[in-house]
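Enquirer: Mind looking at a prediction? Sequence and model below.
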Amino acid sequence: MKKKVYILEDDPDLRDILAHVLGKEYEIGMSEELDVSDVVVFQPDLILMDHGIGNSTSEQNIRSLKNNIPGFGIPIILFSGHPDISRLAIDPLVAGIIRKPAGISEVRAHLESFFSTQ
């Protein structure tokens, strides 16, 4: 059974490219803004989250997931060009960071590394 990756990215072109390329190896769910009910229904094994989604940040989105999904514990990889992304990735659910711009091979390598330890 394919692992499930939920892509939370507001750039539609990047989101579509990631979904197309990663969809060969993973079951993909995606959204341009956080929709807690989508996450609940999709039940991802991992969330690939941009730091800045519209007017919200990854910290706000993680807080929303924790506050609205009882026992929320889905690991998150932050995917962002924010200059302080390492400093922002302090939540225990953040399993890694990928700095933009990153090539598809780098994204794949991060996901493969993450899932190989699960």
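Expert: In hand now; what should we look at?
Enquirer: contacts and neighbour counts: CA atoms only from here.
Expert: Noted.
Enquirer: where do the strands sit along this protein?
Expert: Counting by DSSP state E, the chain has strands at residues 4-8, 27-31, 46-49, 52-53, 56-57, 76-80, 94-99.
Enquirer: need those strands in CSV with mean neighbour count, can you?
Expert: Listed next are the strands of the chain as CSV, based on neighbours: other Cα atoms under 10 Å:
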stretch, mean neighbour count
strand 4-8, 23
strand 27-31, 19
strand 46-49, 24
strand 52-53, 19
strand 56-57, 14
strand 76-80, 23
strand 94-99, 18
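Enquirer: putting a second one here so we can go through both:
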Amino acid sequence: MKKTILIFDDDVNILELCFIILTDWGYHVEVSETSHDIIEKVSKVNPDAILMDNWIPEIGGIKATQLLKSHPDYKHIPVIYFSANNDIQSLAKIAGADAILAKPFDLDELENLIKSILKAK
């Protein structure tokens, strides 16, 4: 059975690129350009992992990740915080994310990170 990756990013180019790449690698991919309804989206999609951008409307990646990680049914879902922000390490820590991926990212780095986070799950 295919693993599902849910991507939250307001940059449609990033969403399209990640969708194509992850689909080619055999994952089922769902995308969202906003994060304010993260709990509803996660309950609908039931992802195995989430890629979360920092600068995403309405509430931002930190708040969205905190909402997810404080929810008893979804706190186990690994979140990869991905951003071009120089302070990604501390932002991800504040958010409660499980891993980080700095933009721009290397495709091998993306693939290895997803594989390792899914294996650890």
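Expert: That came in fine, so what should we check first? What you see is a predicted model, and the numbers here were worked out from it, not measured in a lab.
Enquirer: Tabulate the strands of structure 1 (JSON lines), appending distance to Val107 of structure 1.
Expert: Formatted as JSON lines, those follow (distance: least, Cα to Cα, whole Å):
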{"stretch": "strand 4-8", "distance to Val107 of structure 1": "12"}
{"stretch": "strand 27-31", "distance to Val107 of structure 1": "14"}
{"stretch": "strand 46-49", "distance to Val107 of structure 1": "10"}
{"stretch": "strand 52-53", "distance to Val107 of structure 1": "18"}
{"stretch": "strand 56-57", "distance to Val107 of structure 1": "21"}
{"stretch": "strand 76-80", "distance to Val107 of structure 1": "9"}
{"stretch": "strand 94-99", "distance to Val107 of structure 1": "7"}
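Enquirer: of all those strands, which lies closest to Ser86 of structure 1?
Expert: strand 94-99 (7.3 Å; Cα to Cα).
Enquirer: what angle do that closest one and strand 76-80 make?
Expert: Strand 94-99 of structure 1 and strand 76-80 are oriented at 20 degrees to each other (axes from the mean of the first three to the mean of the last three Cα atoms, to 10 degrees).
Enquirer: Which stretch of structure 2 is strand 94-99 of structure 1 matched to in the alignment?
Expert: Mapped onto structure 2 using TM-score structural alignment, strand 94-99 of structure 1 covers residues 97-102.
Enquirer: Spit out the contact partners of the residue most central in space within structure 1.
Expert: In structure 1, the residue lying closest to the centroid (Cα atoms, centre = their mean) is Leu48, at 1.3 Å. By Cα atoms under 8 Å, 6 or more residues apart in numbering, Leu48 of structure 1 lies in contact with 5-8, 76-79.
Enquirer: So for Phe114 of structure 1, which of the strands of structure 1 sits nearest?
Expert: strand 94-99 (7.8 Å).
Enquirer: Superposed on structure 2, what's the mean shift for that closest one?
Expert: Following the fit onto structure 2, the mean deviation recorded for strand 94-99 of structure 1 is 0.7 Å by mean Cα distance after the TM-score superposition for structure 1.
Enquirer: Name the residues that touch that strand?
Expert: Counting by Cα under 8 Å, 6+ apart, 75-82, 85-86, 89, 107, 110, 114 sit against strand 94-99 of structure 1.
Enquirer: Done for today, thanks.
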